[in-house]
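Undergrad: here you go, sequence then predicted model.
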Amino acid sequence: MAPHIGLARLDSLIPVEVAVAAVASAITELHEGRLEQPPRTVVADGQLLVMSALHRTTRDAVVKTLTIYDIDGSKRIEGTVLWYDGATGLPRFSVEAHRFTALRTGAVSGVATDVLAPERVRRLAILGSGAQAATQLDSCCVVREFEAVSVYSRTLAHAQRFVDEAKVRHPGLRFSVAGSANECVENADVVCCATGATSPLFDLEALPANVHVNAVGSFRPSMTELPAGLIDASTVTVLDDVAGCLEGSGEVRSAIEREFPISDLRSLGAVMESGVERHGRTVFKSVGCAALDWGVGKAIADRLESVVLS
C-alpha cells in the first residue's frame, strides 16, 4: 500500500510558499504542452468530481476524486489524491484531498496575484471564512506585503474566528471584520472570493477603480461570486483553465452570453509568459484543474525523495 499523508504531515512537507512555486511551475508546464489533463468528470452538478493529469516526459501522474455535499447548511468535502510514479506506474502516496485542494487553490491565487496585482499594495479583502479563504490569505501574503486585511462572512462568528486564527499566522497585519461584502471590498487593492455563493457577493460599484480580484469558490454554472459586468469591464480576465471555465464558471458563461469575446479570455500560463499591464480592474477566475494538483503532488514527491536520500 502506498503511504497516506495526513493533514499535519502535508503542512510540514509543503509550506504555502513551496505550494505557490510548485503551482507556478505546473502552470508553465501546462502552457508549454508538457502536461496532459483531460476534462474533469463531473457527476450530479459537482457532487462527485474526478480530475487527472500526466506529465508527458516523466509520466508522473495524479488522480483526485472529490465528493462535495451540503450537510446541515455546511459544505462538506471529502476525497483522496493519488500520485503515480512515472518510472514504475505504481502509486507512490495518497493525500487527504480537502486540505490538499485548499492548498493548491490558494497557491494559484498567489500566482495570479503576483502576475496581475500592483507591486505596491496595502489592503486585502477576503470574502469567505473557510479553509479555502485561509489559503487565499496565506498565499497572497507570500507574493505581496499587505498592511491590512478585511474579512467578510455571512456568519459574523465565523468571520471573527477566521480573524482570530489568522492573527496567529500573520501577527504583523491589521485585521477587521466587515459588516457587509460591499464594505469589505470598497478600499481593497486585492480581493479574494472563496465562497460557494450562487449570486454575486458584492455590487460592481463597490469595487475600487484599480483592484485585482481572485474568484475561486464557484466551480459550477449554477454558482457565481462576481457581479455581472465585472468581467466585461475588466482590463484583463485570466483563467486557470480556459476550457474548464467555459464549461464550469457561472461568471464566465454569463459574460459570454452577454457577448463578451471568448478570445479576450486569457490563460494564466499565457499571461505568465507574455506579461500584462497592471492597471484598472483585473480578474482571475479559477474552477480548479488537475495541473494544479499535479504541481503540488510533484512538490510532495520531491520532498519525500529528498527525505529518503538524506
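TA: On my side now, so go ahead. Because the structure is predicted, anything quoted here is derived from the model rather than measured.

Undergrad: alpha carbons only for contacts and neighbour counts from here, please
TA: Will do.

Undergrad: contacting residues around the residue most central in space within the chain?
TA: Closest residue to the average C-alpha location of the chain: residue 105 at 2.7 Å, with CA atoms, centre = their mean. Applying CA atoms under 8 Å, 6 or more residues apart in numbering to residue 105 gives the contacts 132, 135-136, 216, 288, 292.

Undergrad: let's bring in a second one:
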Amino acid sequence: MRIIGTADADHLLTWTAVTEAIRDAHRLPQAEIGDMLLSRDGRSLLNRGAWIEGLGIALKSVTVYPDNPRRDPPLPSVQGGMLLFDEDSGAPTALVDGILVTKWKTAGDSVLGAKLLARPDSRRLLICGAGTVARTLIPAYGELFPDLEQIILWNRSTDKAEALAAECAGNDIPVTVATELAEAVAAADIVSTATLSKEPFLKGEWLSPGTHVDLIGAFRPDMREADDTLLQRAELFVDSRRTTFGHIGEIQIPLDAGTITPDDVLGDLHDLCAGTAGRSSPDAITAYKNGGGAHLDLMVGALIRRLVEAGDSRG
C-alpha cells in the first residue's frame, strides 16, 4: 500500500486538473456514499465513505478541532487520512494525507460550482473567513477566473484577514480587506463563505442582482452561514442532494422550518455538469452549497494517486 503525503503530490496538482477530474467523474454512475459524524464540545470526528463504479472505493476520516490554530504551536483545525481501495479486489492501494485531499477537494468543489453558475464576467470576489480554506480559495479562484480584478477578505477578526492579505502581497490579483460586510457583499460578483459559524451572518438583502454565492463552511446539522432571505432570493444548487439533505444545517434547518422546499434546490453537480440545470439569467442570484461528500474525496484522491504513479513511471 502506497502512503502519499503532501510533499509527494501537492506540487503535481492544479485547480484546473482537479475541477476537470470532478467534472469527468460525474459522468460515471452515481456514487454509493455513507457518513458518520461524532461530536463533542465543538470538536468533531467525520468519517465519509464512497464507492463509484469504474473509479474505486474510499474512506476518509478526519478530526475537526476549531481551537487548534490557537494552540502554541498552532495545529491545523482539520487532520486525518483517506484510504483508497481497489474496486476489483477490495485491497487497500493507498493511504493519502487527509489535509491534502481536503484542501484540493473543498476549493475544487466550490470553484467548479462557481465556474458552472457564476457570471463569466465576474470581476470581484469576496471571501468571508481567513482560515485554511480561505487561503486555498485565493489561488483556486484566481486560476479558474483569470479575469478577476480584486479579491476582498472579510473576517470577524480583522487582524486575521489583514495577515492573510499581507501573505498575498505579491499575488497577481490584488487582495484587500473589508471591514463593512454589507458593503462588501453588495459590491461583489462572487461571495464565498468559509467560516465555522453556527448562526447565519450573510444576509440575502445585501446581495446585488447577478451575484453568485458559494457556501462552504457549514458542515454539521447545527451550522449555517446564509440567512433565510438569501436562500429564498437565490436560485439554489448543491453539490449533492444526498450529502446535504438531512445532513447539513444550511439546507436542512430551512427545510425543516418550511422556509424552502426540496423542489427549491434546482440541481446538483450531476445536473450542472450535464448541462440540465444552471443560472436562468444574468441578473439571477445563484447560491451553491458545498457539502463536500466522500464521493468528491474519492474523485480527488483517485486523481492524486494517478498523478503520483505517473510521476513514478517517469522517474
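TA: Yep, it's here. Values in this document were obtained by computation on a predicted structure and should not be read as measured data.

Undergrad: tm score of chain vs chain?
TA: Overlay of the two chains. TM-score (TM-score structural alignment, normalised by the length of the first structure): 0.90; 301 aligned residues with a CA RMSD of 2.0 Å.

Undergrad: three-state assignment of the residue nearest to the centre of the first structure?
TA: Three-state call for residue 105 of the first structure (DSSP: H, G, I helix; E, B strand; the rest coil): helix.

Undergrad: what separation is there between it and residue 208 of the first structure?
TA: 25 Å (CA to CA, to the nearest Å).

Undergrad: could you do residue 14 of the first structure as well?
TA: Counting by CA to CA, the gap from residue 14 of the first structure to residue 208 of the first structure is 34 Å.

Undergrad: so those two - more neighbours on which side?
TA: Neighbour tally, residue 14 of the first structure and residue 208, criterion other CA atoms under 10 Å: the higher count belongs to residue 14, 19 against 16.

Undergrad: what residue of the second structure matches up with the more buried one?
TA: Counting by TM-score structural alignment, residue 14 of the first structure lines up with residue 13 in the second structure.

Undergrad: quick check: chain neighbours aside, which residue is closest to that match?
TA: Once flanking residues are discounted, residue 13 of the second structure sits nearest to residue 304: 7.6 Å by CA to CA, 6 or more residues apart in numbering.

Undergrad: that's a helix at that neighbour, yeah?
TA: Yes - the assignment for residue 304 of the second structure by three-state DSSP puts it in a helix.

Undergrad: and it, how many neighbours?
TA: Residues near residue 304 of the second structure, counting by other CA under 10 Å: 23.

Undergrad: that one against residue 11, yeah?
TA: No - counting by CA atoms under 8 Å, residue 11 is not a contact partner of residue 304 of the second structure; they are 10.5 Å apart.

Undergrad: what's residue 160 of the first structure aligned with over in the second structure?
TA: So, by TM-score structural alignment, residue 160 of the first structure is matched to residue 162.

Undergrad: and that match, how many neighbours?
TA: Neighbour count for residue 162 of the second structure, taken as other CA under 10 Å: 19.

Undergrad: pull the contacting residues for it.
TA: Residue 162 of the second structure makes contacts with 176-177, as judged by CA under 8 Å, 6+ apart.

Undergrad: how close does it get to residue 194 of the second structure?
TA: The separation that residue 162 of the second structure has from residue 194 of the second structure, given CA to CA, amounts to 16 Å.

Undergrad: the residue nearest to the centre of the first structure and residue 304 of the first structure, how far apart?
TA: Distance of residue 105 of the first structure to residue 304 of the first structure, given as CA to CA: 22 Å.

Undergrad: the stretch 51-200 of the first structure: strands as residue ranges?
TA: Along the stretch 51-200 of the first structure, the segments classed as strands by DSSP state E, counting those that start in this stretch run 61-71, 74-84, 91-96, 123-127, 148-152, 174-177, 190-193.

Undergrad: now stretch 273-293 of the first structure, how far from the chain's geometric center?
TA: Relative to the centre of its chain, stretch 273-293 of the first structure is centred 10 Å away, using CA atoms, centre = their mean, to the nearest Å.

Undergrad: and for stretch 106-115 of the first structure?
TA: How far stretch 106-115 of the first structure lies from its chain's middle: 8 Å, per CA atoms, centre = their mean.

Undergrad: how close does that stretch sit to the second structure?
TA: Once fitted to the second structure, stretch 106-115 of the first structure is off its aligned match by 0.6 Å on average (mean CA distance after the TM-score superposition for the first structure).

Undergrad: can you count the residues close to residue 27 of the second structure?
TA: Around residue 27 of the second structure there are 11 residues (other CA under 10 Å).

Undergrad: wasn't it part of a strand?
TA: No - using three-state DSSP, the secondary structure at residue 27 of the second structure is coil, not a strand.

Undergrad: let me see the ranges of the strands in the stretch 201-310 of the first structure.
TA: Here the stretch 201-310 of the first structure has its strands, by DSSP E, counting those that start in this stretch, at 211-215, 236-239, 265-267, 281-285.

Undergrad: turn those into CSV, including mean neighbour count.
TA: Below are these laid out as CSV (neighbours: other CA atoms under 10 Å):
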stretch, mean neighbour count
strand 211-215, 27
strand 236-239, 24
strand 265-267, 18
strand 281-285, 25
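
Undergrad: so can I have a markdown table of these showing distance to residue 72 of the first structure?
TA: As requested, those are exported to a markdown table (distance: least, CA to CA, whole Å):
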| stretch | distance to residue 72 of the first structure |
| --- | --- |
| strand 211-215 | 25 |
| strand 236-239 | 32 |
| strand 265-267 | 37 |
| strand 281-285 | 28 |
